[in-house]
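>>> Structural data only, the sequence is not supplied:
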């Protein structure tokens, strides 16, 4: 959703730093840990996997994350051509939003930008057992549409975490203005690279292959 549908202004570096501070404060992370090399979702998952993350501390972490999300999505604009592309695609296929953001925040941002009605479903972090790059959210969506095989789906995103989630679910990934070097680093291989949303209409690779 962020930087794919919406021109997000979320301060992801600040968010990660806030998470890191809480992890060190509650002795869940060493002070010299290279937190900059990981996503916010990876930092949280590492804390969970430690077995020492207490519910009240995790609640503090999510409060901090939610505050960054709210500030970053307030007044967000759409990426170019998004309404036109969604209007076309909504008549051709199922459209679902999958975001690591809170579902309520995502719904509010999509309603405020006037595009929420194009989507069958908006899946936020509450519906996932583990955040992207885990495929948990995609598996949730696939279960919601049991009659649509995985090879008929495509995930469109700007980040390697989107591509990794897609690959681990055996669905196609289209990179929108993505950092190709970062994707190569994480062994993410998009079937399509686009810089203009209208290219999705021109390609429709899921119908031709």
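Alright, I've got the coordinates. Bear in mind the structure is a predicted one, so any value in this text is a computation, not a measurement. Residues are numbered from 1 along each chain as shown.

>>> all contacts plus neighbour counts: C-alpha atoms, from now on.
Fine.

>>> So which residues of this structure form strands?
Under the criterion DSSP state E, the chain carries strands at the ranges 6-7, 77-78, 96-98, 121-123, 154-157, 172-176, 192-194.

>>> ok, how many other residues are close to the closest residue to residue 116 other than its chain neighbours?
Excluding its sequence neighbours, the residue lying closest to residue 116 (C-alpha to C-alpha, 6 or more residues apart in numbering) is residue 110, at 4.8 Å. Using other C-alpha atoms under 10 Å, residue 110 has 23 neighbouring residues.

>>> Give me the distance between the helix ranked longest in the chain and the centre of its chain.
In the chain, with assignment by DSSP state H, the single longest helix is helix 55-73. Taking C-alpha atoms, centre = their mean, to the nearest Å, one finds the center of helix 55-73 at 16 Å from the center of the full chain.

>>> in it, what counts as buried?
58, 61, 64-66, 68-70, 72-73 (16 or more other C-alpha atoms under 10 Å).

>>> can you check stretch 43-57 too?
43-44, 47-48, 53.

>>> cool, and stretch 135-144?
Using 16+ other C-alpha under 10 Å as the test for burial, stretch 135-144 gives 135-139, 141.

>>> Sort out for me which of those residues are in helices.
Assigned to helices by DSSP H, the following of the buried residues of stretch 135-144 qualify: 136-139, 141.

>>> Output the residues you listed in CSV; the columns should cover distance to residue 103.
Shown next, in CSV, are these (distance: C-alpha to C-alpha, whole Å):
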residue, distance to residue 103
136, 15
137, 12
138, 15
139, 17
141, 14
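
>>> wait, which of these is closest to residue 29?
Nearest to residue 29 among these, counting by C-alpha to C-alpha, is residue 136 at 24.9 Å.

>>> Please name the nearest non-neighbouring residue to the closest one.
Counting by C-alpha to C-alpha, 6+ apart, the residue nearest residue 136 is residue 128, at 5.5 Å.

>>> residues contacting the one you found?
Residues near residue 128 by C-alpha atoms under 8 Å, 6 or more residues apart in numbering: 136-137, 140.

>>> Would you mind putting those residues into CSV with distance to residue 38 alongside?
Output for the contacts of residue 128, formatted as CSV (distance: C-alpha to C-alpha, whole Å):
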residue, distance to residue 38
136, 19
137, 19
140, 24
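
>>> could you dump the buried residues of stretch 43-57 to CSV with distance to residue 4?
Shown next, in CSV, are those (distance: C-alpha to C-alpha, whole Å):
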residue, distance to residue 4
43, 23
44, 23
47, 28
48, 28
53, 32
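
>>> One more to weigh against that first structure:
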């Protein structure tokens, strides 16, 4: 194992776990809720927005009450619980994690609720392989903000961003990672969309086990 590398941060949904969360439905349900309660205006372009960026827009308005915030997160949680029920590992994920465990710090940064993420990881027998699991409760702002990745760097204070790699399937993973100074590997990602959103992956892989080639 190349001693220059100290750790890897993984996204969870559709990177380690084959999630069936309908992120588009979640995004629209939350946006509709926020429009109905006059927090956000109608007509926002949903092509470039994700659930997390819609929520960020709402939080910046100053119109969110504690009650509205609770109800909004409940909508997200309902979609997450439904989509993660029976979620299985991505092909090769267990082999990869077992290979890396003990040689590198392994972390997860997910926009999902930490408890829901931990349950899914435990059901698949891999939770114990990770040194740190950061869910949305541990972030000030969700991906594409870098908060979750900065939390990892703070936890492993003896390391530097350039000693880490990040792996994820979505542009928000890449944006958050790169903003924290961590090189990003896209796993089965939409590279053209990533580029449009200002993300320049170190590599684009189709098999999660290909991560091994970067840390040998």
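Looks like it arrived, so ask away. Values in this document were obtained by computation on a predicted structure and should not be read as measured data.

>>> Just the TM-score for the two chains, thanks.
TM-score of the superposed chains, computed with TM-score structural alignment, normalised by the length of the first structure, equals 0.95; 205 aligned residues with a C-alpha RMSD of 1.0 Å.

>>> any idea how far the alignment partner in the second structure of the residue nearest to residue 116 of the first structure is from residue 76 of the second structure?
Using TM-score structural alignment, the equivalent of residue 110 of the first structure in the second structure is residue 121. As judged by C-alpha to C-alpha, to the nearest Å, residue 121 of the second structure and residue 76 of the second structure stand 19 Å apart.

>>> How about the contacts made by the spatially most central residue of the first structure?
When C-alpha atoms, centre = their mean is applied to the first structure, the residue found nearest the centroid is residue 99 (3.8 Å). Listed by C-alpha under 8 Å, 6+ apart, the contact partners of residue 99 of the first structure are 1-2, 106, 123-125.

>>> and what of residue 194 of the second structure?
Applying C-alpha under 8 Å, 6+ apart, the residues near residue 194 of the second structure are 170-171, 174, 200.

>>> one more time with 7 Å, if that's ok
Neighbour list for residue 194 of the second structure: 171, 200 [criterion: C-alpha atoms under 7 Å, 6 or more residues apart in numbering].

>>> now do the one 5 residues further on
Shown here is residue 199 of the second structure, whose contacts under the criterion C-alpha under 7 Å, 6+ apart are 171, 174-175.

>>> And the buried residues of helix 55-73 of the first structure, which is closest to residue 114 of the first structure?
Nearest member of the buried residues of helix 55-73 of the first structure to residue 114 of the first structure, counting by C-alpha to C-alpha, is residue 73, at 13.9 Å.

>>> Now which residue in the second structure aligns to that closest one?
Per TM-score structural alignment, the equivalent position to residue 73 of the first structure in the second structure is residue 84.

>>> That match reaches residue 20, doesn't it?
Yes - using C-alpha atoms under 7 Å, residue 84 of the second structure is in contact with residue 20, at 6.3 Å.

>>> From residue 174 of the second structure, how far out is residue 161 of the second structure?
To residue 174 of the second structure, residue 161 of the second structure is 14 Å away according to C-alpha to C-alpha.

>>> So which of these two has more stuff around it?
residue 174 (32 against 19).

>>> Show me the helices in the first structure, by range?
With DSSP H, the ranges of helices along the first structure come out as 12-25, 40-49, 55-73, 82-89, 103-112, 136-144, 160-167, 180-185, 198-203, 205-208.

>>> May I see these organised as JSON lines, with distance to residue 174 of the first structure added?
Formatted as JSON lines, these follow (distance: least, C-alpha to C-alpha, whole Å):
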{"stretch": "helix 12-25", "distance to residue 174 of the first structure": "22"}
{"stretch": "helix 40-49", "distance to residue 174 of the first structure": "21"}
{"stretch": "helix 55-73", "distance to residue 174 of the first structure": "23"}
{"stretch": "helix 82-89", "distance to residue 174 of the first structure": "15"}
{"stretch": "helix 103-112", "distance to residue 174 of the first structure": "21"}
{"stretch": "helix 136-144", "distance to residue 174 of the first structure": "15"}
{"stretch": "helix 160-167", "distance to residue 174 of the first structure": "8"}
{"stretch": "helix 180-185", "distance to residue 174 of the first structure": "12"}
{"stretch": "helix 198-203", "distance to residue 174 of the first structure": "9"}
{"stretch": "helix 205-208", "distance to residue 174 of the first structure": "10"}
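
>>> out of those, which comes closest to residue 118 of the first structure?
Nearest of these (C-alpha to C-alpha): helix 82-89, 6.5 Å.

>>> so how far is that closest one from its chain's centroid?
Distance, centroid of helix 82-89 of the first structure to centroid of chain: 20 Å (C-alpha atoms, centre = their mean).

>>> what stretch of the second structure lies opposite that helix in the alignment?
Using TM-score structural alignment, the partner range for helix 82-89 of the first structure is residues 93-100.

>>> Now that stretch on the first structure. Mean distance?
Comparison of stretch 93-100 of the second structure with the first structure after fitting gives an average deviation of 0.6 Å (mean C-alpha distance after the TM-score superposition for the first structure).

>>> Show me which residues of that stretch are buried.
93-94, 96-97, 100.

>>> now, among those residues, which is nearest to residue 192 of the second structure?
residue 93 (25.0 Å).

>>> Contacts only, for that closest one.
Per C-alpha under 7 Å, 6+ apart, neighbours of residue 93 of the second structure: 16, 208-209.

>>> if we go to 10 Å?
Residue 93 of the second structure is in contact with 15-17, 99, 126, 207-209, counting by C-alpha atoms under 10 Å, 6 or more residues apart in numbering.

>>> Likewise for residue 98 of the second structure?
Applying C-alpha under 10 Å, 6+ apart, one finds that residue 98 of the second structure lies in contact with 126, 129.
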